[in-house]
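Trainee: fold the following.
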Amino acid sequence: MSQVTVDRDGPLTIVELRSPPLNLFDEALITALETALSAVEARPGAGVLLRAAGRVVSGGVDVRLFDALADAAAAELLFRRLLTISRRVESLPVPTVFAAHGLCLTAAFELALACDLIVAARSARFGLVERAVGLTPAMGGTQRLTALAGPARARELVMTGELYGASELHGWGVVNWVLPDDGFARSAQDVAARIAEGPAAAHALTKKIVRVQQERGTQAADEITATEVAQLIGTRDFRDGVDGFLRNGPPPLRDRDGKPTKVKVTRR
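Mentor: Coordinates of the predicted model:
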């Protein structure tokens, strides 16, 4: 069995790390993840859920990979390879959701930070613990954590090498949903499925606008917004959405837990 599997659930593509007990990022798992990403890039569906099997998400990079490095040149090749994985995930044209049900260290946490959204079980814990082997994160975790939580928080998490809970990282703006441990796998998949049901072209543009803002600032994002959003007028999602709204009224709104909610409008 491959260390990384790709499955489909309707419009949702599910990528799962399957190398128990620790899902360590060794040569086999890294290669399998690269192969899986090629399959996803060829056919991403409407959304991607990344998750892991077993009791933990991942213990991080297999330290034996570091021990085998002959020199800085070999190390740079490894780190560029890992960083490319993060950038490939980030560049997927559909929403990406990372589900963390347990301990999530180093490379796995960095992979999560490359996703659009993170869903975590209440007992999940996260850490960039590279300081234990005299390194700092090389898969893009530091810079992505900085973008989400700010430079002070990024320095704190990386420099201390300590573990942080899902609720704390939710407060930092790193984790988007904290869900109960019981039934977490199903709940996380439901979140990803709801997002995947949305308008594909609009989601892709949302990702682009966010990326432009992060890289070049709000003014640069403003400069592309009107032109790019106008192109959505020609999509089927837009036409069907407008027609449905005019025929049937506003679609049902949902709370963050996915439950439909009614909004009362008082006329004066």
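
Trainee: please count neighbours and contacts with C-alpha atoms only from this point.
Mentor: Will do.

Trainee: against residue 254, how distant is the most centrally placed residue in the chain?
Mentor: The structure's the chain has its C-alpha centroid closest to residue 115; by Cα atoms, centre = their mean the separation is 2.1 Å. As for residue 115, its distance to residue 254 is 23 Å (criterion: Cα to Cα, to the nearest Å).

Trainee: could you do residue 157 as well?
Mentor: 34 Å.

Trainee: check residue 159 too.
Mentor: According to Cα to Cα, residue 159 stands 39 Å off from residue 254.

Trainee: more neighbours: these two, which one.
Mentor: residue 159 (14 against 11; other Cα atoms under 10 Å).

Trainee: structure for this one too, so we can compare:
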Amino acid sequence: MSDSSTPAGTQLTRVETDKGAELAVLTIDNPPLNLFDKALMESIAADIADLAAAPPRAVLLRAAGKVVSGGVDVHVFDGLSVEQGAELWRDLFERIIHPLESLPCPVVFAAHGLTLTAAFEIALACDIILAAPKARFGLVETVVGLTPSMGGPQRLAERAGSGRARELVMTGDLYDATTLADWGVVNAVHDDVDTAARALAARLADGPTKAHAATKAIVAAWRSGGVAHADSVVPEVSGELFATADLQGAVRSFLEVGPGKASYTGR
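Mentor: Predicted structure coming up:
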């Protein structure tokens, strides 16, 4: 947590495309600490809305500067009533966390340095988290008497177990990338995390995006209702893939020239 303010008119995020617009790279750039103030939250929400309206084949979410984020600008919380506080969290779920999770393509998060509070919670809403060895993560909302309220505790519990989630949140300590990889929160640690994340996102963008979207739907069903609920949605969700050019082309390619030769175009 920190306190700061963002100059009016500053561009706080940018979305660039690669691989013929198949890969979108969303970069947070709010120097010096990439603090989450109201303007940055609005900018990220707008970018995610644009991605949802015209989904690419994969998304990479990263940050510029020495740190991913030093946390939230505490001015965001100053003077809020109970009703206004509840509306803040509701808005962040509705405009950032849930739309990000619902993107019908793989979303990779690259953490190269310190990743606190809102940035960490956004990372937990992504499909895959990659980190540099020097990256550190923390949900430190207890310093201002809060608990993480953009989905962090429950998504940590999903990845690492409820005991680890309570430890991380209640202590407010910082955890290194290797520890969180051991816990299953971080998927992998790379010396050059930006290069590794771009390569992974590009690889996923080359794959069967509709099948990846189906995977996300099945996992989302498990998250909301367990294995039985996930099983119940599989026939429809996965069955629809038989109508896609991706599956039809890949099957033909496999039969004609063997595995690993198919190209995918579905979005």
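
Trainee: contact partners of stretch 141-148 of the second structure?
Mentor: 1, 117, 121, 139-140, 169-170, 172 (Cα atoms under 8 Å, 6 or more residues apart in numbering).

Trainee: in helices, which of these appear?
Mentor: In this view, these that belong to helices under DSSP state H are 117, 121, 169-170.

Trainee: ranges for the strands of the stretch 101-250 of the first structure?
Mentor: Using DSSP state E, counting those that start in this stretch, the strands of the stretch 101-250 of the first structure run over 103-105, 117-121, 125-127, 164-165, 177-179.

Trainee: which among those strands is found nearest to residue 212 of the first structure?
Mentor: Comparing these by their distance to residue 212 of the first structure (Cα to Cα), the top pick is strand 117-121, with 17.6 Å.

Trainee: from the contact counts, what lies against that closest one?
Mentor: When contacts are defined as 3 or more Cα pairs under 8 Å, 6 or more residues apart in numbering; DSSP states H and E, strand 117-121 of the first structure packs onto strand 96-100, strand 177-179, helix 184-196.

Trainee: relative to the second structure, which residues correspond to that strand?
Mentor: Counting by TM-score structural alignment, strand 117-121 of the first structure lines up with residues 128-132 of the second structure.

Trainee: mind giving me JSON lines with the helices and strands packed on strand 117-121 of the first structure and columns for distance to residue 134 of the first structure and mean neighbour count?
Mentor: Formatted as JSON lines, those follow (distance: least, Cα to Cα, whole Å; neighbours: other Cα atoms under 10 Å):
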{"stretch": "strand 96-100", "distance to residue 134 of the first structure": "26", "mean neighbour count": "28"}
{"stretch": "strand 177-179", "distance to residue 134 of the first structure": "32", "mean neighbour count": "21"}
{"stretch": "helix 184-196", "distance to residue 134 of the first structure": "34", "mean neighbour count": "19"}
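
Trainee: which one of the ones you listed lies closest to residue 246 of the first structure?
Mentor: That would be, of these and by Cα to Cα, helix 184-196, which comes in at 22.8 Å.

Trainee: just checking, what packs against the closest one?
Mentor: Using 3+ Cα pairs under 8 Å, 6+ apart, helix 184-196 of the first structure sits against strand 12-17, strand 47-52, strand 96-100, strand 117-121.

Trainee: quick check: the second one aligns to which part of the second structure?
Mentor: So the one you mean is strand 47-52 of the first structure. Using TM-score structural alignment, strand 47-52 of the first structure pairs with 58-63 in the second structure.

Trainee: just how off-centre is the matching stretch within its chain?
Mentor: 8 Å (Cα atoms, centre = their mean, to the nearest Å).

Trainee: so how far does it sit from its counterpart in the first structure?
Mentor: Comparison of stretch 58-63 of the second structure with the first structure after fitting gives an average deviation of 0.7 Å (mean Cα distance after the TM-score superposition for the first structure).

Trainee: could you find the counterpart of residue 143 of the first structure in the second structure?
Mentor: By TM-score structural alignment, residue 143 of the first structure lines up with residue 154.

Trainee: what number of residues are in the vicinity of that match?
Mentor: 18.

Trainee: re earlier: I'd guessed the residue nearest to the centre of the first structure sits against residue 94; true?
Mentor: No: counting by Cα atoms under 8 Å, residue 115 of the first structure stays clear of residue 94, with 10.3 Å between them.

Trainee: so which bit of the first structure is the helix ranked longest in the second structure matched to?
Mentor: Longest helix in the second structure, counting residues (DSSP H): helix 209-239. With TM-score structural alignment applied, helix 209-239 of the second structure matches the range 200-230 in the first structure.

Trainee: now find how far off-centre the matching stretch is within its chain.
Mentor: Centre to centre, stretch against its chain (Cα atoms, centre = their mean), the figure for stretch 200-230 of the first structure is 19 Å.

Trainee: next: stretch 188-204 of the first structure.
Mentor: That offset, for stretch 188-204 of the first structure, works out to 13 Å (Cα atoms, centre = their mean).

Trainee: which one in the first structure is aligned with residue 104 of the second structure?
Mentor: Per TM-score structural alignment, residue 104 of the second structure is aligned with residue 93.
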